[in-house]
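# attaching a predicted model along with its sequence, questions to come.
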Amino acid sequence: MSLIGTEVKPFKAHAYHNGEFIEVTEANFKGKWSVVCFYPADFTFVCPTELEDLQNQYATLKELGVEVYSVSTDTHFTHKAWHDHSEAISKIEYIMIGDPSQKLSRNFEVLNEEEGLADRGTFIIDPDGIIQAVEINAGGIGRDANTVVSKIKAAQYVRNNPGEVCPAKWEEGAATLKPSLDLVGKI
């Protein structure tokens, strides 16, 4: 079953954020747009490139009313240590959730049970706490944060303009579609 259109399941986790340890629950995903970015582990190879790329888009995402959360099965203590020792990760201003219980990874169906690590999963969650987009990549395939920004803009447009949809490669300000009988077979 797809997670698209489902509400984020209840959870409670510890996180590292701007020099402090905080608690995060499903309630944090309500009232604003959220991006949740799962990755396999701290102190690895592809992961810091993705998280740094996400940080490079963080200001743009904040302007769009989006909060970003990264998640791995490491602890919030490990996130702090990685933040303190990695040039790429030290730039991160968004929330880094620890999931050593693997509950959050299971809730989002990205846990690789054999390895005990999360797959590379990106989730876009609307202000009602409903999952609107999911992307899962194999371990060796890094993600591009520009794609996340584009998907957020499209999701926000569709939410704010009922009856309209965004075609492939849609960019803000470009034409959208209004699905109707008249369009069938004409695109």
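Arrived safely, thanks for sending.
# every contact and neighbour count from this point should use C-alpha atoms.
Noted.
# who touches the helix ranked longest in the chain?
In the chain, assigned by DSSP state H, the helix with the most residues is helix 145-160. The list of residues contacting helix 145-160 from outside it, by C-alpha atoms under 8 Å, 6 or more residues apart in numbering, reads 50, 53-54, 57, 60-61, 64, 124, 132-133, 164-166, 170-172.
# now stretch 175-185
Everything outside stretch 175-185 that qualifies as a contact, by C-alpha under 8 Å, 6+ apart, is 163, 164, 165, 166, 167, 170.
# give the buried residues for that stretch.
residue 176 (16 or more other C-alpha atoms under 10 Å).
# start and end of that stretch, how far apart?
18 Å (C-alpha to C-alpha, to the nearest Å).
# farthest-apart pair in the contacts of helix 145-160, please.
50 and 164 (31.7 Å; C-alpha to C-alpha).
# looking at those two, which has the bigger crowd around it?
Per other C-alpha atoms under 10 Å, whichever of residue 50 and residue 164 has more neighbours is residue 50, with 21 against 15.
# is the more buried one in a helix, a strand, or coil?
Following DSSP: H, G, I helix; E, B strand; the rest coil, the label given to residue 50 is helix.
# so it makes contact with residue 141?
No. Using C-alpha atoms under 8 Å as the test, residue 50 is too far from residue 141 to be in contact (9.8 Å).
# here's the one I want to compare it with:
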Amino acid sequence: MSIIGTEVQPFNAKAFKNGDFIDVNEETFKGQWSVLCFYPADFTFVCPTELEDLQNEYATLKDMGVEVYSASTDTHFTHKGWHDSSETIGKITYTMIGDPSQQLSRNFEVLNEEAGLADRGTFIIDPDGVIQAAEINAEGIGRDASTVVKKIKAAQYVRNNPGEVCPAKWEEGDETLTPSLDLVGKI
């Protein structure tokens, strides 16, 4: 069963954000668009490149009404330690969720049970707390945050324009499609 179109399941976790520890739960994702990016572990190799790339898009995402969260099975204390010791991770201003119980990783179906680590999962969550997009990559394949920005623009457009859909490679301002009997077999 796909998690697309389902509400974020209940969870409780601690997170690190801007020098503070905060509590997060499923309600945290309601009231604004959210991006949740799971990654395997702190103090690793591909992960900091992805998290920095996400930070580089953070201002753009905030301007779009989107909050950003990263999550791994490390603790919030480990996130703080990594933030304080890494020049790259020290730039991060979005919330870093600790998931040592692995509850959040299980809820989003990204937990690699054997390794006890999360796979690279990216989720777009609408203001109602409903998952609208999901992408999961193998451990060695890094993600590009600019594609997340494009997907959110499309998701926001579709939400604000019921009955219209965004075709492949859609960019903001491009034409959309209105599914109908007239289009069947014409594309």
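Perfect, I can see it now. From a predicted model like this one, the values you see are computed outputs, not experimental measurements.
# send over the TM-score of the superposed chains.
Aligned and superposed, the two chains score 1.00 in TM-score terms (TM-score structural alignment, normalised by the length of the first structure); 187 aligned residues with a C-alpha RMSD of 0.3 Å.
# what helix or strand does residue 2 of the first structure sit in?
Following DSSP states H and E, there is no helix or strand that holds residue 2 of the first structure.
# what's the burial count for it?
Residue 2 of the first structure has 8 nearby residues by other C-alpha under 10 Å.
# any idea how far it is from residue 75 of the first structure?
Distance from residue 2 of the first structure to residue 75 of the first structure, by C-alpha to C-alpha: 28 Å.
# what sits against the residue nearest to residue 89 of the second structure when sequence neighbours are not counted?
Excluding the flanking residues, the one nearest residue 89 of the second structure by C-alpha to C-alpha, 6 or more residues apart in numbering is residue 83, at 4.9 Å. Going by C-alpha under 8 Å, 6+ apart, residue 83 of the second structure touches 89, 90, 91, 92.
# is it true that residue 46 of the first structure touches residue 144?
No. Between residue 46 of the first structure and residue 144 there is no contact under C-alpha under 8 Å: 11.6 Å.
# who has more neighbours out of those two?
Using other C-alpha under 10 Å as the criterion, residue 46 of the first structure and residue 144 rank with residue 46 on top: 17 against 14.
# in the second structure, which residue is most central in space?
The residue lying closest to the centre of the second structure (C-alpha atoms, centre = their mean) is residue 36, at 2.4 Å.
# that residue in helix, strand or coil?
Residue 36 of the second structure ends up strand, using three-state DSSP.
# got the contact list for it?
68, 69, 70, 71, 121, 122, 123, 124, 125.
# now for the helix or strand hosting the third one, which elements pack on it?
Using DSSP H and E, residue 70 of the second structure falls within strand 66-72. Using 3 or more C-alpha pairs under 8 Å, 6 or more residues apart in numbering; DSSP states H and E, the elements in contact with strand 66-72 of the second structure are strand 33-38, helix 58-63, strand 95-98.
# flag every buried residue along the second one.
If I follow you right, that is helix 58-63 of the second structure. For helix 58-63 of the second structure, by 16+ other C-alpha under 10 Å, it's 58, 61.
# what comes into contact with that helix?
In contact with helix 58-63 of the second structure (C-alpha under 8 Å, 6+ apart) are residues 67, 68, 94, 149.
# in JSON lines, list those residues along with neighbour count.
JSON lines is the format used below for those (neighbours: other C-alpha atoms under 10 Å):
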{"residue": "67", "neighbour count": "20"}
{"residue": "68", "neighbour count": "21"}
{"residue": "94", "neighbour count": "17"}
{"residue": "149", "neighbour count": "20"}
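# which one of these sits closest to residue 114 of the second structure?
residue 68 (27.6 Å).
# separation between that closest one and residue 1 of the second structure?
Counting by C-alpha to C-alpha, the gap from residue 68 of the second structure to residue 1 of the second structure is 26 Å.
# now do residue 37 of the second structure
Relative to residue 1 of the second structure, and taking C-alpha to C-alpha, residue 37 of the second structure is found at 21 Å.
# which one's more surrounded, the two?
Each of residue 37 of the second structure and residue 1 has its neighbours counted (other C-alpha under 10 Å); residue 37 has more, 27 against 3.
# okay then, goodbye and thanks.
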